Each structure stands twice: as structure tokens, then as C-alpha cells.
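Novice: compute the structure for the input listed below.
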Amino acid sequence: MHTTIWKEVDAPLLAKVRRSLTAGRTGNRR
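Specialist: Predicted structure coming up:
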């Protein structure tokens, strides 16, 4: 299976989305 590849791609993608959400929330709050 391609679990390793998916995990490697999902990790950075999730981090980017989470970071974007946090940044957007912080920006809106500011």
C-alpha cells in the first residue's frame, strides 16, 4: 500500500491547512 506516501503528503498538507486556519483566525482577530 501507499500509506507511507499518503502519510508524508497528508502531514504537510494538514499542517498547512491548520496553519492557514490559525493564521486566518489570528488575522481576523487582530
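
Novice: make it CA atoms for all contacts and neighbour counts henceforth
Specialist: OK.

Novice: state the helix or strand in which W6 lies.
Specialist: helix 3-29 (DSSP states H and E).

Novice: how far off centre is that helix?
Specialist: 1 Å (Cα atoms, centre = their mean, to the nearest Å).

Novice: alongside the first, I'd like the structure of this one:
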Amino acid sequence: MIEILSGIGIAFILLIILSIAIFISVDKNR
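Specialist: Model prediction:
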């Protein structure tokens, strides 16, 4: 159970970092 929660947490953090990186790249292109 703990392993699953930690895996979801890591995936969630990676998703946030990816979305922020995309947002910054789109913001720079304007």
C-alpha cells in the first residue's frame, strides 16, 4: 500500500513539473 502511494506521489510530482515546464516554454514563445 505504501509503495503504491509513493509511486502515485512520484508520478504526480513529475506531472506537475512537466506541466510547469510546458507552461514556461509556451509563455516564452509569445
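
Novice: re earlier: buried sites along the helix holding W6 of structure 1?
Specialist: Residues of helix 3-29 of structure 1 classed as buried: none (neighbour count, 16 or more other Cα atoms under 10 Å).

Novice: roughly how far apart are H2 of structure 1 and V9 of structure 1?
Specialist: 11 Å (Cα to Cα, to the nearest Å).

Novice: one step back: the helix holding W6 of structure 1 vs structure 2, average distance?
Specialist: Compared with structure 2 after fitting, helix 3-29 of structure 1 has a mean deviation of 0.6 Å; criterion: mean Cα distance after the TM-score superposition for structure 1.

Novice: from the contact counts, what lies against that helix?
Specialist: Helices and strands touching helix 3-29 of structure 1, by 3 or more Cα pairs under 8 Å, 6 or more residues apart in numbering; DSSP states H and E: there are none.

Novice: and that helix, which stretch of structure 2?
Specialist: Counting by TM-score structural alignment, helix 3-29 of structure 1 lines up with residues 3-29 of structure 2.

Novice: many thanks, we can stop here.
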